[in-house]
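Trainee: sequence plus predicted model, see below.
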Amino acid sequence: MMNHIRNFSIIAHIDHGKSTLADRMIQLCDLVTAREFKDQLLDTMDIERERGITIKSQTICLPYTARDGNTYALNLVDTPGHVDFSYEVSRALASCEGALLLVDAAQGVEAQTLANLYLAMENDLVVIPVINKIDLPSAEPERVTFQIEEDLGLEADLIQMCSAKNGTGVAEILEAIVTHLPPPKGSIDAPLQARIFDATYDSYRGTVISCRIINGSVKQGDQIVLMSTGASHRVEEVGLFRLRKEPCKQLSAGEVGYILAGIKSVGDAKPGDTITLRDRPCAVPLAGFREVLPVVFSSLYPIAADDYEDLVAALEKLQLNDAALSFQKDSSAALGFGFRCGFLGLLHLEVVQERLEREFDISLILTVPSVRYRFTLTDQTEIMVDNPAHFPDPSKIARTEEPYIKASILIPERYMGAVMNLCMERRGENTNYHYPTPGRIEFTCELPLGEVIYDFYDRLKSITQGYGSFDYELLDYRSSDLVKLDILVNGEVVDALSQLVHRSNARERGLSACEQLKEEIPRQMFKIAIQAAIGTTIIARTNVSALRKDVTAKCYGGDITRKRKLLEKQKAGKKRMKTVGNVEIPQSAFLSVLKRDAD
């Protein structure tokens, strides 16, 4: 039985055609009729379809009759392509024996192609390279074949050519999976060991655990234990993933499927955790379990204060489906009550914001995204701060540190100067580069994460005209000169606009925020000062001019003192008005500051 199972993933850089290839495979295995078929079959969210990206990994079991006459169960564990979701990719790969490494025939090997290949190698997977989009006018399969041999060190004999869009070569890929990928190992008689690689939430049945059975078997009625928490649950149903969930009698060693056990939230079934039986437990959990840690933090506030209770319910429901989302209560003098949320990256933040606004119909304001900084105080205690509101007293800070990443950037040679300037602007260090193939440069650079989370990826795409690709991994914390930048409107600190920034960037960031606020805040009857400050030191300022009534319009001729008297009276009134005037900051002003000026 195990000889007729193949577990594999499709890994690639974003937009190299993973979902399209999966669609063709599903059609070839007759799992979907022509009438029911739609593009991106495995992508279930509207956002995934609109953006053309995979956010949640999906799984499907394909029954394939090979040319040798045998029917094989091909378990495809689909993976996201974006760097923010690389944790999901690593968990999915740990559940497979092989991987299809997809490379675009026009774009060639890119940053995340390399990163995903390294992940596959770490898991000792057999890798079959596939060159996709060979039907494009700009396709250069010979050049890409050379890149795969030289850059990736993979054998040219294994390379499969295909066009997932029109189905050319997909049957040959299925044959290559059966021929070149090894069957799973494991013993059906050993105690149950199953690795969780994903979990989703069903409103009627609770958490649906996606798992790979390494050893043993599990069936309805078994008492299972999640080894990281020790929680015990009774199995209600097990089954295989087709286009819909298909119940079966039991899941055995080597198979990929789902388990329903009445688990109340996705957070209880953590990816990488090991499932075993309560009555006959395995000796040790499978290697590879670790907590997924957020790296980007932002506060969410409802635009209408009445929506707060709806936001509470929406975040709790969303966390059931997205275990990587973390949140805690927060409040702001300017924006009222909200939540401080942790995300895996900026794309994760955008996806969560969009899902909250679409699925739950809540309009939101986000504060400036920040990362988690480490402060050592004069009494040698260490604290982690991700919210400017919790910035410690500067007189008590002995040392400040910020997280660094190692960025890998693959670009055509002609953009080298512009990309190097961008990295230098963002305080890059230890830069080096090499030429993997003629005309292409792999550029590595160590950058502060706080400088990357704003618009680094957008700027990179702009200056390389879309040809640059970017991947990163977290390194460590390094000493840095951090300050808290406050924005004052009419002398009052607007806490929602406070930021933690490096001292060298403080004036530029403060001036940009002041200028954007000036454009958005409507003029009043008195002059409004918009200032950026570090502590009590003002480092940038701009003014919103007052609306003025022409009080001298009624003066025809006569002595100048009459006009002066009227102007002085108006000036005194404006001064008095400024001391008691309250400036209402429109919601658009907060949003404009969050969108950092790209110039």
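Mentor: Noted; the coordinates are in hand.

Trainee: all contacts plus neighbour counts: C-alpha atoms, from now on.
Mentor: Noted.

Trainee: hmm, who's touching the helix or strand containing Leu21?
Mentor: Using DSSP states H and E, Leu21 sits within helix 18-28. Residues outside helix 18-28 that contact it (C-alpha atoms under 8 Å, 6 or more residues apart in numbering): 10-12, 32-33, 39-43, 54, 62, 102, 164-165, 167, 170-171, 174.

Trainee: what comes up buried for it?
Mentor: By neighbour count on 16 or more other C-alpha atoms under 10 Å, the buried set for helix 18-28 is 18-28.

Trainee: so Glu359 versus Met45, what's the distance?
Mentor: 10 Å (C-alpha to C-alpha, to the nearest Å).

Trainee: from Leu174, how far off is Thr44?
Mentor: From Thr44 to Leu174 the distance is 24 Å (C-alpha to C-alpha).

Trainee: follow-up on the earlier one: so Glu359 and Met45 - more neighbours on which side?
Mentor: Taking other C-alpha atoms under 10 Å, Glu359 and Met45 do not tie; Met45 has more neighbours (13 against 10).

Trainee: among the contacts of helix 18-28, which lie within helices?
Mentor: Using DSSP state H, the members of the contacts of helix 18-28 that fall in helices are 170-171, 174.

Trainee: could you dump these into TSV with neighbour count and distance to Phe289 added?
Mentor: What follows is these, written out as TSV (neighbours: other C-alpha atoms under 10 Å; distance: C-alpha to C-alpha, whole Å):
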residue	neighbour count	distance to Phe289
Val170	23	34
Ala171	15	36
Leu174	17	31
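
Trainee: the structure to be compared is supplied as follows:
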Amino acid sequence: MKHIRNFCIIAHIDHGKSTLADRLLEHTKTIGERDMMNQVLDDMDLEREKGITIKSHAIQINYPYKGEEYTLNLIDTPGHVDFSYEVSRALAACEGALLLVDASQGIQAQTISNLYLALDNDLEIIPVINKIDMDGAMIPEVTDQIIDLIGCKQEDILLASGKSGIGIEAILAAIVERIPAPKGDENGQLQALIFDSVFNSFRGIIIYYRILNGSIKKGDKIQFASTGQEYFADEIGVLKLTMTPKPEVKCGDVGYLITGIKVAKEVKVGDTITLANNPAPMIKGFEEVKPMVFAGIFPVNTDDFAELRDCMEKLQLNDASLTFELETSQALGFGFRCGFLGLLHMEIIQERLEREFNQTVITTVPNVSFIAYTSKGDKIIVNNPAEMPDPTKLDRIEEPFIKAQIITLPDYIGNIMTLCLGKRGILINQSYLTTTRVELTFEMPLTEIVFDFYDKLKSQTRGYASFDYSPIGYREADIIKMDILLNGDKVDALSALIHRSRAQDFGRKLCEKLKELVPRQQFQIVIQAAIGAKILARENISAMRKDVTAKCYGGDISRKRKLLEKQKEGKKRMRQIGNVEVPQEAFLAVLKLD
């Protein structure tokens, strides 16, 4: 065990985690030159296209150091705030972390929050300044920032460049020397923490785990601590670029396990694997994920519902932060109410459903969960507008608040203030980290962030602001349910829970947008936004009509009038039985309202 090192790489978005991982693999010849490419660990097309890491990836490196052979298990983690659950799981399987900071950008919000995650897990931190060969590298300033943040010595900070391979040898040496070897009892009861799993259509579910105590051999009868289910270990091994089978995986190592499980529900991330004949207690300290944003996902054809359910379960295996439950809607039929960690997460899930499982889906307006208290004192959790109790029986509603940390340049303070105060934010603190970096702390309702806050923040600050948030509980608010009516019928998929001060403005914009998107019919369509019985906004889509008076020329006006009245009656009858088709774009348009 003293030759094993488990570590991960943590950083803000775009600070060069995946590139550094590429260099480490290349330097230790873990990957042959033929297999080498950029972002070699990111195996999804989506990750390559967007240039972001979505999943954590584990790989084993063999590294000779001072005449001894060391085994390094590297886990590359995502940097975006929406995937912080992936990061927390990777950290649970490690003893140390490389904290990467971009030399040209300095410390950003996600750097700090990932650092705190690592410190909570008692990891050894190795600070690395990356991209030192760039023109805009500010090495002395960034060094000072890191020393202020971590309180380390200047000689502890490593300088490197993932692109050109500077300093890679020093990083590998530091990993071996500074990161502690795994602790654990090699001869004790088997305890292995599951930190990820993937679905393979031929082999069933492949489980990735880190052994804390004991060891696992091929053919062992194993048991899952939370479900009590027992299986045989058909194949075990370690993760190189491909999976490499081994007869035994020992204490302290990271490996994979194939048992031929086909049912997604039986494998839970954070569960403990033990031996069936000598079970050990479950490993503590793995937290459940808290979704921040909720949205409905529905199949375009109602017949595809069962297939969509299978796809969602397989996707949940690979992305444990996705939560979903059944939901029905009058307009869209059967579907799922899904919980996401943020809007990017929601977008990625939708893309993955389309790419990996060929599912075309309709997504409803995202919202957050509120807590409603009735006048009898009952507490109801409201995840979507349909669950909102009748206003006459309602005592009060509480909405979730978050603490937002924004790190930016002093030039953009005004823009950020305007944006956050406009979103009902409260400024709590403003502090200068250095002369050119300022940290603003706001308390804001989560509802206001769900839509387009992040995009607006980036455009107001020309991309120079970094944003991170954490929930701080619920507070009372004046939240109401706004319905959209088409010819007097409610479209439940377009209903929204919104703050009263926003309702009129939002309703008017939504009606105008729908007027552009809903196709014209043979009869007039009235689009209305309403709170209860009070109409806030209205737009009309006029009917397509034939010129029935064309055949009349001359003669008495009553002949024309007779034809027009006859047409009017027909339109009226049509309107009573005709239904309005709402196109898919209309549901998406709600997300893109300014």
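Mentor: Thanks, I have it. Bear in mind that the values here come from a model prediction, so they are computed numbers and not experimental data.

Trainee: TM between them?
Mentor: Comparison of the two superposed chains (TM-score structural alignment, normalised by the length of the second structure) gives a TM-score of 0.94, and 594 aligned residues with a C-alpha RMSD of 2.3 Å.

Trainee: looking at the first structure, which helix is longest?
Mentor: The first structure, longest helix under DSSP H: helix 560-580.

Trainee: what is whichever helix or strand comes after that helix packed up against?
Mentor: Using DSSP H and E, the helix or strand that follows helix 560-580 of the first structure towards the C-terminus is helix 587-594. When contacts are defined as 3 or more C-alpha pairs under 8 Å, 6 or more residues apart in numbering; DSSP states H and E, helix 587-594 of the first structure packs onto strand 364-366, helix 503-520.

Trainee: run the last query once more with 6 Å
Mentor: In terms of contacts (3 or more C-alpha pairs under 6 Å, 6 or more residues apart in numbering; DSSP states H and E), helix 587-594 of the first structure is packed against helix 503-520.

Trainee: can you give the distance of the helix or strand just after the helix it packs on from its chain's centre?
Mentor: Of the helices and strands lying after helix 503-520 of the first structure in sequence (DSSP H and E), the nearest is strand 528-534. Strand 528-534 of the first structure has its C-alpha centroid displaced from the chain centroid by 33 Å (C-alpha atoms, centre = their mean, to the nearest Å).

Trainee: now which residue in the second structure aligns to Leu117 of the first structure?
Mentor: Correspondence of Leu117 of the first structure to the second structure, assessed by TM-score structural alignment: Leu115.

Trainee: need the three-state assignment for Thr549 of the second structure.
Mentor: Thr549 of the second structure falls in the helix class when you classify it by DSSP: H, G, I helix; E, B strand; the rest coil.

Trainee: with Tyr435 of the first structure instead?
Mentor: Classified using three-state DSSP, Tyr435 of the first structure is strand.

Trainee: residues contacting the counterpart of it in the second structure?
Mentor: Using TM-score structural alignment as the criterion, the counterpart of Tyr435 of the first structure in the second structure is Tyr432. Contacts for Tyr432 of the second structure were tallied using C-alpha atoms under 6 Å, 6 or more residues apart in numbering; they are Val438.

Trainee: switch the cut-off to 7 Å
Mentor: Tyr432 of the second structure sits next to 438-439 when contact means C-alpha atoms under 7 Å, 6 or more residues apart in numbering.

Trainee: cool, and Cys341 of the first structure?
Mentor: By C-alpha under 7 Å, 6+ apart, the neighbours of Cys341 of the first structure are 297-299, 326-328.

Trainee: which of those map to contacts in the second structure?
Mentor: Contacts from the contacts of Cys341 of the first structure that recur in the second structure, judged by both residues aligned by TM-score structural alignment, their matches' C-alpha atoms under 7 Å, are 297-299, 326-328.

Trainee: Leu190 of the second structure matches what in the first structure?
Mentor: Using TM-score structural alignment, Leu190 of the second structure pairs with Leu192 in the first structure.

Trainee: surely its match and Pro285 touch.
Mentor: No: Leu192 of the first structure lies out of contact with Pro285 (C-alpha atoms under 7 Å); the separation is 10.4 Å.

Trainee: more neighbours: these two, which one.
Mentor: Leu192 (25 against 19).

Trainee: I am finished for the moment; much appreciated.
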